[in-house]
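1. Below is the sequence, then the predicted model.
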Amino acid sequence: MKSVQDTLYNWLTIKVVCDARPDDTAAKDTLNLFEEMIADLHLSNLLVSKDDLMYYVSYQQGEETKKARFPQELIEVMLKQINQDPEKYENYPIEE
């Protein structure tokens, strides 16, 4: 069984990358994968907020509203890595 906490963590991490890099096709594909996993876990109505230290995700699972929180530095580590070495994360457009 997939962990809700792990799935939300991975989804949020790649969502932050997608938000910062809207043309990154690999990030979009990865986000779609985690959104499928979220649907498989029957999670809905995801809302993200953040403060100076944490990201907060509220979501519905069945009839119950739940919340998760993640340290900002952990969620943004992938984006920071991409920004530090952009040549390693070149975007390849989809060929039509």
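-> Okay, I see it.
2. use CA for all of it now, contacts and neighbours both
-> Noted.
3. show me the contacts for the most centrally placed residue in the chain.
-> Nearest to the geometric centre of the chain sits Leu12, at 2.4 Å (CA atoms, centre = their mean). Shown in contact with Leu12 (CA atoms under 8 Å, 6 or more residues apart in numbering): Ile75.
4. what residues are up against Leu46?
-> By CA under 8 Å, 6+ apart, Leu46 lies in contact with 57-60.
5. please redo it, this time with the cut-off set to 7 Å
-> By CA atoms under 7 Å, 6 or more residues apart in numbering, the residues touching Leu46 are 57-59.
6. Closest one of those to Tyr89?
-> Proximity to Tyr89 was ranked across those by CA to CA; first place goes to Val57, at 27.1 Å.
7. adding another structure so you can compare the two:
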Amino acid sequence: MKREDALLNWLQIQVVADARPHDQSALDTSSFFRQLLQEDYQIRELGYRKEGNWYVLVGKTESDEWESRYPAEMIESLLIAIESEPKYNQ
């Protein structure tokens, strides 16, 4: 999996996990992507913040620090889809 794809997947599922702290599937999936990013891309630190209509993803490897921006609509689409599905909200 490409680094950018793994970062985007982690960010989307982490937003879900943060919004649904009792959703074990979201927590497990977030952990999976974090581990993949650590092992395959040596990402040591990873986090995000929301700024208006954007999510800012920040990361650090041993030799590099970086920041990426994603539209909130794109990042929150997974959370909206999950919360719109009645079987996941019982």
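-> Good, I have the coordinates. Computed from a predicted structure; not experimentally measured.
8. How alike are these chains, TM-score-wise?
-> Once superposed, the chains reach a TM-score of 0.88 (TM-score structural alignment, normalised by the length of structure 2), with 89 aligned residues with a CA RMSD of 1.5 Å.
9. before we move on, back to that, in terms of helix, strand or coil, where does the residue nearest to the centre of structure 1 fall?
-> helix (DSSP: H, G, I helix; E, B strand; the rest coil).
10. distance of it from Pro71 of structure 1?
-> 11 Å (CA to CA, to the nearest Å).
11. anything in contact with each of these two?
-> With CA under 7 Å, 6+ apart as the test, Leu12 of structure 1 and Pro71 reach no residue in common.
12. what sits up against stretch 73-83 of structure 2?
-> If you take CA under 7 Å, 6+ apart as the criterion, stretch 73-83 of structure 2 is touched by 12, 16, 88-89.
13. and Trp11 of structure 1, how many residues sit next to it?
-> Trp11 of structure 1 has 20 neighbours, counted by other CA atoms under 10 Å.
14. Mind telling me what element the nearest residue to it once chain neighbours are set aside is part of?
-> Closest residue in space to Trp11 of structure 1, ignoring its immediate chain neighbours: Phe34 at 5.4 Å, by CA to CA, 6 or more residues apart in numbering. In this assignment (DSSP states H and E), Phe34 of structure 1 forms part of helix 25-40.
15. quick check: angle from the helix or strand following that helix to helix 25-40?
-> Counting by DSSP H and E, the next helix or strand C-terminal to helix 25-40 of structure 1 is strand 43-50. In terms of direction (axes from the mean of the first three to the mean of the last three CA atoms, to 10 degrees), strand 43-50 of structure 1 departs from helix 25-40 by 130 degrees.
16. Give me the mean deviation of strand 43-50 of structure 1 from structure 2.
-> With mean CA distance after the TM-score superposition for structure 1, strand 43-50 of structure 1 departs from structure 2 by a mean of 1.5 Å once superposed.
17. thinking again about what came up before, name the member of the contacts of stretch 73-83 of structure 2 that has the highest neighbour count.
-> Most surrounded of these: other CA under 10 Å gives Val16, at 24 neighbours.
18. Settle this for me: it is touching Ser25, isn't it.
-> No: with contact defined as CA atoms under 7 Å, Val16 of structure 2 does not count as touching Ser25 (10.0 Å).
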